[in-house]
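In: just to be clear, the model below is a prediction. Sequence and coordinates:
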Amino acid sequence: MEMPSVVTTLRDAAADVTYNVRAYRKLSRQELLQSVGLFLGQRKRKKLKRGTVITIITVIGASD
């Protein structure tokens, strides 16, 4: 199976963090927020460094 190629970006201006979520199709706003929320929930350390770019890989859209 190929890696997801569609990138949807979410920028948190307050924390100065950018999230690039890779999926098999363009994500809705709700799916994007859910993916970022799941990522943040799995982290041990709560705070990210300012200016960080995070890439999240998801399987959303693989079976569409």
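Out: Ah, there it is.

In: rest of the way, CA atoms for contacts and neighbours
Out: Will do.

In: those helices in the protein, which residues are they?
Out: Using DSSP state H, the helices of the chain run over 29-42.

In: could you pull out the strands in it for me?
Out: 6-12, 17-23, 53-57 (DSSP state E).

In: can I get those in CSV with mean neighbour count and distance to L33?
Out: Putting the strands of the chain into CSV (neighbours: other Cα atoms under 10 Å; distance: least, Cα to Cα, whole Å) gives the following:
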stretch, mean neighbour count, distance to L33
strand 6-12, 14, 8
strand 17-23, 20, 10
strand 53-57, 15, 12
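
In: put this next to the previous one:
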Amino acid sequence: MAAQRIPLNFFGMSFGLTGLAGCWVTVGDQGHVSDVVGDAFRAFAADGGLSRLPVPARP
């Protein structure tokens, strides 16, 4: 059985949200915005990334 190929943009949304969360937290550390939004982006990105992981099929 050949290995399943994963497209290059498979985790693109999770990586993008993680970068947005990092920017939001950095600006929050400077006191311009709330850190809560950045933490929510991080949680959403982690949930989206974990839910897209391939689950091996049982034989």
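Out: Perfect, thanks for sending it. This structure is a prediction, so every number in the text was calculated from the model and none was measured.

In: and the TM-score between them?
Out: With the length set by TM-score structural alignment, normalised by the length of the second structure, the two chains reach a TM-score of 0.30; 23 aligned residues with a Cα RMSD of 2.3 Å.

In: how many residues are close by L50 of the second structure?
Out: 12 (other Cα atoms under 10 Å).

In: that one and S14 of the second structure: what is the separation?
Out: 9 Å (Cα to Cα, to the nearest Å).

In: what does G48 of the second structure give?
Out: 6 Å.

In: between those two, which has more neighbouring residues?
Out: Taking other Cα under 10 Å, G48 of the second structure and S14 do not tie; S14 has more neighbours (21 against 16).

In: is T26 of the second structure part of a helix or strand, or is it coil?
Out: When classified by DSSP: H, G, I helix; E, B strand; the rest coil, T26 of the second structure comes out as helix.

In: contact partners for it?
Out: Going by Cα atoms under 8 Å, 6 or more residues apart in numbering, T26 of the second structure touches no other residue.

In: how much space separates the spatially closest residue to I57 of the first structure that is not a sequence neighbour from R29 of the first structure?
Out: Counting by Cα to Cα, 6 or more residues apart in numbering, I57 of the first structure lies nearest to R22, which is 4.8 Å off, once chain neighbours are set aside. Computed as Cα to Cα, the R22 of the first structure to R29 of the first structure distance reads 14 Å.
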